[in-house]
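Novice: What follows is a predicted protein model with its sequence.
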Amino acid sequence: MTKSIITKGFILSGIVNTLGILFFTKVFTNDVIPETDPVVMSYFGLLMIMVWGVAFIAVAKVFEKVKWLIAVFALEKLCYVIAYGYWFTNNSLQEVYNRDFIAGVFYSIYGLNDFFFMLFFGYVFFKIKK
């Protein structure tokens, strides 16, 4: 992966975290997402996801200088993958779709999205030279 592609990956991850949350929560007016997982996806949790997104964008052009921060990003994504796996095995996706289609789509894809970006951040971490 070239530096340009990696930079775009950081920007994409930030956009997904910020604009994605705004879209799926209908600008924080969709109560189904936080009601479905009130621990991880509370309104505060959703806001913090957006803050992480801003952090991803902030390092997009200087990622090579913050190797260990990139490891933190991969760890953060791992935490969300685990949380998603736990939620997915203990809840009904169909029930979420029955309450709100957009929330259903959110719960269908957020774990896969975080898994993809966990792999991306992990790759970047190991690619950066000492």
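Specialist: Nice, I can see it. Bear in mind the structure is a predicted one, so any value in this text is a computation, not a measurement.

Novice: From now on I want contacts and neighbour counts done on CA atoms only, so please keep to that.
Specialist: Noted.

Novice: helices and strands around the helix or strand residue 88 falls within, which ones?
Specialist: Here residue 88 is covered by helix 67-90, with elements defined by DSSP states H and E. Here helix 67-90 touches helix 101-127, going by 3 or more Cα pairs under 8 Å, 6 or more residues apart in numbering; DSSP states H and E.

Novice: The helix it packs on to helix 67-90, inter-axis angle?
Specialist: Following axes from the mean of the first three to the mean of the last three Cα atoms, to 10 degrees, one obtains 140 degrees for the angle between helix 101-127 and helix 67-90.

Novice: Residues contacting stretch 66-86, please?
Specialist: Applying Cα atoms under 8 Å, 6 or more residues apart in numbering, the external contacts of stretch 66-86 come out as 40, 59, 63, 110-112, 114-115, 117-122, 124-125, 128.

Novice: okay, pairing it with this:
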Amino acid sequence: MNNFIKKGFILAGCTNIVAVLILSRLFTNETINKYDTTVMSNFGLLMIIVWGFAYLSVSKSYYKAKWLIAVFAIEKLIYSIIWIQWRLSNNVTPIFEEDKMAGIFYAIYGINDILFFVFFSYVFAKLLK
């Protein structure tokens, strides 16, 4: 189980870092910024990468940082709620038509956050026992 959890942290970190760098085309994809100027500005995208490095940093010692894992779960919950609210008031079809990579980004980033919210919550609950 510990190996599964360690790999989960590595996957969470790599997903944040690699997905942002690829889909934002190294922060040059202005379409991502255009459709959510607050959360998905280049600064916001950079902060997503920083969170990714935070996940990687505890992958081998997560069991020593249970309250930090709770923070990770809360952070993912917040991004999940923001994505759900965004999806309820926005259509990704025009984004796909304008830029496929931005469309992919907006279509899936919240699913990723929901899955890792569940993962981090599970790890935190396990550490509380």
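Specialist: Yes, it's here. Given the structure is predicted, the values throughout are model-derived calculations rather than measurements.

Novice: Any idea what the TM-score is?
Specialist: TM-score for the superposed chains, counting by TM-score structural alignment, normalised by the length of structure 2: 0.98, backed by 129 aligned residues with a Cα RMSD of 0.8 Å.

Novice: circling back to that earlier point, which element follows the helix holding residue 88 of structure 1 toward the C-terminus?
Specialist: Next along the chain from helix 67-90 of structure 1, counting by DSSP H and E, comes helix 93-99.

Novice: Could you tell me where that next one falls in structure 2?
Specialist: Under TM-score structural alignment, the match for helix 93-99 of structure 1 in structure 2 covers residues 92-98.

Novice: Please tell me how far the residue nearest to residue 110 of structure 1 when sequence neighbours are not counted sits from residue 58 of structure 1.
Specialist: Spatial nearest neighbour of residue 110 of structure 1, chain neighbours left out: residue 84 (7.6 Å); criterion: Cα to Cα, 6 or more residues apart in numbering. Distance, residue 84 of structure 1 to residue 58 of structure 1, by Cα to Cα, to the nearest Å: 26 Å.

Novice: So for those two, which residue has more residues nearby?
Specialist: residue 84 (22 against 14; other Cα atoms under 10 Å).

Novice: Distance check, the more buried one against residue 97 of structure 1.
Specialist: Residue 84 of structure 1 is 16 Å from residue 97 of structure 1, by Cα to Cα.

Novice: Residue 120 of structure 1 too?
Specialist: Distance from residue 120 of structure 1 to residue 97 of structure 1, by Cα to Cα: 29 Å.

Novice: What of residue 63 of structure 1?
Specialist: Taking Cα to Cα, one finds residue 63 of structure 1 at 38 Å from residue 97 of structure 1.

Novice: The two - which one has more neighbours?
Specialist: Legend: neighbour count by other Cα under 10 Å for residue 63 of structure 1 and residue 97, higher for residue 63 (21 against 17).

Novice: count of residues packed around the nearest residue to the more buried one once chain neighbours are set aside?
Specialist: Of all residues not flanking residue 63 of structure 1 in the chain, residue 70 sits nearest, at 7.3 Å (Cα to Cα, 6+ apart). Counted with other Cα under 10 Å, residues neighbouring residue 70 of structure 1 total 24.

Novice: Quick check: chain neighbours aside, which residue is closest to the residue nearest the centre of structure 1?
Specialist: The centroid of structure 1 falls nearest to residue 114 when counting by Cα atoms, centre = their mean (4.8 Å). The spatially closest residue to residue 114 of structure 1, leaving aside those adjacent along the chain, is residue 77, at 5.4 Å (Cα to Cα, 6+ apart).

Novice: if I look at that neighbour, how far off is residue 9 of structure 1?
Specialist: 14 Å.

Novice: More neighbours: which of these two?
Specialist: Ranked by neighbour count (other Cα under 10 Å), residue 77 of structure 1 and residue 9 place residue 77 first, with 23 against 19.

Novice: Which residue in structure 2 aligns with the more buried one?
Specialist: Residue 77 of structure 1 maps onto residue 76 in structure 2, by TM-score structural alignment.

Novice: Identify the residue nearest residue 50 of structure 2 in space, chain neighbours excluded?
Specialist: Counting by Cα to Cα, 6+ apart, the residue nearest residue 50 of structure 2 is residue 17, at 7.9 Å.
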